[in-house]
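*Asks:* Everything below, folded, please.
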Amino acid sequence: MKLIKLAPLAIAMMLSGCAVGPDYTQPTSTLETEYLYQGVQGTQAGQYAEQTDNAWWKSFEDPTLNQLVLDAQNQAIPLKIAAQRIRMAQSYQSTIESFKVPTVNIGAGFGNFQISENDPLLGGAITAKHPVSGEELGLVEDNNSAFFVGATIAWEVDLFGRIDRQASAAAIRKEQMVIMREGLTTLITSDVIHNYLQMRGAQERKKIALKTSDDQSKTLELVKLMVKSGYGSKLDESRAKAALAATKAVIPQLEIAENVHLQRLAILLGETPKQSHSRFKQDEPLPNFSGIIPTGLPADLLERRPDIRIAEREMAALNEERAAAIAAQYPKVFLTGAPGVLAKDFDDLFNSDSVSWLGSVGVSWNVFDGGRGDAIVEMQEARFDASVLSYQHSVIAAFGEVETLLHGYGQSQQYVALVSEASAETTNAVNKAQSLYKAGLSDYLSILDAQRQQNMMRDRVVAAKLQTANMTIALHKALGGNWQVNDAISQ
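*Replies:* Sure thing, here's the model as predicted:
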């Protein structure tokens, strides 16, 4: 008897190896063994060291920036939303995987039913007469009641792997959510660094403009005195006024830029503007990056960049969904059972004679659907083929982005060096122009022109440093990696 009951389960276990659909093979990409511009100053080629600190922004040696990044990774609302999406994906995975096991429903209750004497099937049994004596006999009670406790068990035997493939696809979707959160962490962190440096750059440029404005105001007063004494000209006075006005006109624009970046930092930190503004001091200079950027090998991009990893996981998920669509065209086998106890009196409910059960095996096979199943499989195959092309595009785009930024990073460093050299020369020019003017060997136009050049080059030095900082951020982002600091919230 036990062998008969176990037979359906044994058959299901033997047939469980009949899974259909293509198995997933991770793609391989042919990349160059080294970057075209990997030898630029400030970078290091070769494989990444395991001990490489992902918190590369610490090379700016700015405690305020380090704290901003840590707070943003803990407080940013988009990251909290991403964490909830991971929870949803995990719950969805658990939901799909639950179909692999039997569903058991337990119930209990009391029932009462009345049989009609006019019932075409049982009514005659209620009022039947004895064939000899004619006496009325009650073969079936017209009023019945019973207590019951039982369970309903249902299980779809996943012979062809449809449910297993769907569960695998759900697990991969969860992996994608984790990678997306990692990529979002990188994006928000880079935005924090960018806006912080831009804010400090605007403050430093405003500082330069205010000092230049003060110097030009003093110079203008001196020119006015010389005009009154007859040693100067109105032309010199007009030029001094124009230079001062031009410098003052820059200050409001720099204040706008400073405020814009402050507001963006507040949004990234999930704080009010007042809370965010209280973090910063006005006298902190623009920090300089002092680290070396490890470029690694081109093949490292496949494992480090979130966009490539998501594209690869998309292929894996769509392959599982394609296999599930193929398996859906095969027969479905169902096992159901309803064991329980049933008795008229509650005291007899758990007696061995009260045991009742029902078991069944069923097969469902959609043999004709007008081509719907084939169309679904074809659609899934097209989605998978498109994901392969998308993956290839992501790899090519990533490789090109790194090459572009490597070249730009090297050129930006050269630009900083040349602009800094030019700025130093303009300072020498101002000193010489002032000496010649005091000696009466040149007019004041030479001083105004030298000061204008000096002001312009000081501003260009700061702008060049900001450009290099932007290239630094972009290059690190293009190279990928997990930027989450250890103290930040985990998924």
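
*Asks:* Could you use CA atoms for every contact and neighbour count after this?
*Replies:* Fine.

*Asks:* you'd agree residue 19 is up against residue 328?
*Replies:* No: between residue 19 and residue 328 there is no contact under C-alpha atoms under 8 Å: 10.9 Å.

*Asks:* tell me, what's touching these two both at once?
*Replies:* Overlap of the contact sets of residue 19 and residue 328 (by C-alpha atoms under 8 Å, 6 or more residues apart in numbering) consists of residue 162.

*Asks:* quick one, strands of this structure?
*Replies:* Assigned by DSSP state E, the strands in the chain fall at 43-45, 103-114, 128-129, 136-137, 143-157, 293-296, 332-337, 340-343, 355-356, 359-364.

*Asks:* if you skip the residues just before and after it, what's nearest to the residue nearest the centre of the chain?
*Replies:* Of all residues in the chain, the one closest to the mean position by C-alpha atoms, centre = their mean is residue 180, 2.6 Å from it. Excluding its sequence neighbours, the residue lying closest to residue 180 (C-alpha to C-alpha, 6 or more residues apart in numbering) is residue 306, at 6.9 Å.

*Asks:* What is the neighbour count of that neighbour?
*Replies:* Applying other C-alpha atoms under 10 Å, we find 26 residues neighbouring residue 306.

*Asks:* can you check residue 145 too?
*Replies:* The burial count for residue 145: 12, using other C-alpha under 10 Å.

*Asks:* likewise residue 447?
*Replies:* That count, for residue 447 with other C-alpha under 10 Å as the rule, works out to 22.

*Asks:* OK, contacts around it?
*Replies:* Residue 447 neighbours (C-alpha under 8 Å, 6+ apart): 430, 433, 434, 437.

*Asks:* this one next, for a side-by-side:
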Amino acid sequence: MKRLRVTFAVLPALALAACAVGPNYKPPVVQADAKAPFVEGQASTMLSGQPLPVNWWEMFQDPALDRLIKDAFAYNTDIRVAAGNLRKARGALSEAQAGRLPTTTPSAGYSRERVGADSVTAGNGIATGADGGPSHYDFNYYQAGFDASYELDLFGRVSRSIEASRGDAMAAQAALDGARISIAAQVAQSYADACGYAAQADVARETARLQGDTLKLTQRLLDAGRGTRRDVDQSAVLVEQANAQVPQLEAERRAQLYALAALTGRTPSELDGDAVACRMVPKVRTAIPVGDGATLLARRPDVRAAERTLAADTARIGVATAALFPSVTLAGSATLGAPHIGDVGKSASFGYSFGPLISWTFPNIAVAKARIRESKGQADADLASFQGTMLTALKETEQALARYAAALDQNAALGRAAAAADDAAKLSRIRFDSGRDNFLNLLVSEQDRDTARAALAQSDQGVADAQVSLFKALGGGWENAPPIANAAPGAISGNPSIQHGNFTTPVPKSGN
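*Replies:* The predicted model follows:
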């Protein structure tokens, strides 16, 4: 009968434990037009409504770029920082989940103790020092104990804390995915720019070579008495103008190579061989699958992180609300203590205590109410942040689509202009060599050809940059990311290492 009464007494507590105070989280509603197909994607033949491929960079069909992004996923420091933050958040989640378990503390001890005779009363039957007895008493004391406590989650403080920590961990995972997207885009853009500047430098060198041929021709004409010094000087100006472009373009190319080295975990002395050798801008030559707004919002890690942060801070309202109510903890302890180690464990050495502990800040609950207002304010800010992040994702994608379409149209027009300018320069050279045209017309036609070629090379690079920006805005590339490399010394067998004081940073191998 006694056991039955205890069972009925526990039932109300268990019923209360199943109910957590504070608001239950509901994901914010996304309006229908945000999930619709993209405005800028409906009129272009270079876009499709198919889902974005997981490894979008493979659409460039460049093995060197594929390898560089794989290296960046493994060794990039920003990605490793985000991975560390994720492990930290998961540790906090494990700590919160441990709140569902009782806290246990075993202990054991030994002490050598002395009691002065004057502190012992005569009622103990022990003589004091005044009548000839001993002045003190020494003895050993051996003790073992076990303490346990368990918080009854009557108002959901523990469950809401777990819910908040789980939201934080999922937001940290989304932040890691976002870091991967950003780094992949930076690697692709730096690689495309390095190749683009190399291509522009080659165009400048070819221009200088062609202008050099014209300079030689004008010099021969001057020597033969058919030309003028002005013609020679004008040709020399064009040669040097073309030569002057090469150092700047080469400097920009090297700057992008150094950026690639840092992004992939290398030092500036470890430039990637394939990137150094690249002289042609990689471009996607097929229709880019972009999906629609619904798939974009589901894929973008920043949107997911904002939503999970909102969920976590909504749960923290419940944590703060639980402080308005009493906290009930069941605590118990068992001890074994005796002056002789052989007596430890006997019934006379055993002691215990058990009972509930109730704590409550009532009636002064001003602090608890203030924290509830603080938590609600944070949740309101998170909701606005989520909505802003969602709008930013849609805006960035539409902007990237518009700029990509413009880059393609511009590139096509410049391609036609370069072809026409090249034909005009060839015809002018033929007419000039046959004496049917003057040198000024030849000079103008060659200037037009040089300008058109340089503009086309720059536009080729711009198309690649626009494609990368579009892929970044679409938010893919994190789904099948490879494992992050261990940065400990010797973690990468066979790879060179760079010494930094007392630690070693492994460096991935460069391409050939």
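
*Asks:* care to give me the TM-score?
*Replies:* Superposed pair, TM-score by TM-score structural alignment, normalised by the length of the first structure: 0.90. Supporting alignment: 476 aligned residues with a C-alpha RMSD of 2.5 Å.

*Asks:* sorry, back to before: right, and the strands of the first structure - which one's nearest residue 1 of the first structure?
*Replies:* strand 359-364 (13.8 Å; C-alpha to C-alpha).

*Asks:* equivalent range in the second structure for that closest one?
*Replies:* Mapping strand 359-364 of the first structure onto the second structure (TM-score structural alignment) gives residues 354-359.

*Asks:* average offset between the matching stretch and the first structure?
*Replies:* When the first structure is superposed, stretch 354-359 of the second structure averages 1.1 Å from its matched positions, counting by mean C-alpha distance after the TM-score superposition for the first structure.

*Asks:* Kindly report the same for stretch 79-88 of the second structure.
*Replies:* Averaged out, stretch 79-88 of the second structure is 1.4 Å away (mean C-alpha distance after the TM-score superposition for the first structure).

*Asks:* What are the contacting residues of that stretch?
*Replies:* 73, 169, 172, 173, 175, 176, 179, 180, 183, 484.

*Asks:* can we see that at 6 Å?
*Replies:* Contact with stretch 79-88 of the second structure is made by 172, 173, 176, 179, as judged by C-alpha atoms under 6 Å, 6 or more residues apart in numbering.

*Asks:* Now check the last one against the first structure: what is it aligned to?
*Replies:* In the first structure, residue 179 of the second structure lines up with residue 184, judged by TM-score structural alignment.

*Asks:* What's the separation between the nearest residue to that match once chain neighbours are set aside and residue 188 of the first structure?
*Replies:* Closest residue to residue 184 of the first structure apart from its sequence neighbours, by C-alpha to C-alpha, 6+ apart: residue 79 at 6.9 Å. For residue 79 of the first structure, the distance to residue 188 of the first structure equals 9 Å [C-alpha to C-alpha, to the nearest Å].

*Asks:* Look at those two and report which has more neighbours.
*Replies:* Taking neighbours as other C-alpha under 10 Å, residue 79 of the first structure and residue 188 compare with residue 79 leading, 22 against 19.

*Asks:* how far away is the more buried one from residue 335 of the first structure?
*Replies:* Using C-alpha to C-alpha, residue 79 of the first structure is found at 44 Å from residue 335 of the first structure.

*Asks:* Residue 171 of the first structure matches what in the second structure?
*Replies:* Counting by TM-score structural alignment, residue 171 of the first structure lines up with residue 166 in the second structure.

*Asks:* what's the spacing between that match and residue 379 of the second structure?
*Replies:* Distance from residue 166 of the second structure to residue 379 of the second structure, counting by C-alpha to C-alpha: 16 Å.

*Asks:* higher neighbour count, the two?
*Replies:* Using other C-alpha under 10 Å, the more surrounded residue of residue 166 of the second structure and residue 379 is residue 166, with 24 against 21.

*Asks:* Which stretch of the second structure lines up against stretch 312-330 of the first structure?
*Replies:* Under TM-score structural alignment, the match for stretch 312-330 of the first structure is residues 307-325.

*Asks:* so how far is the matching stretch from its chain's centroid?
*Replies:* The chain centroid and the centroid of stretch 307-325 of the second structure are separated by 25 Å under C-alpha atoms, centre = their mean, to the nearest Å.

*Asks:* Quick one: average offset of stretch 173-189 of the second structure versus the first structure, please.
*Replies:* So stretch 173-189 of the second structure averages 0.5 Å relative to the first structure (mean C-alpha distance after the TM-score superposition for the first structure).

*Asks:* can you give me the helices in the stretch 101-250 of the second structure?
*Replies:* 157-223, 229-263 (DSSP state H, counting those that start in this stretch).

*Asks:* and those helices, which is most packed in?
*Replies:* Mean neighbour counts were taken over those using mean count of other C-alpha atoms under 10 Å, and the top value, a mean of 23, falls to helix 157-223.
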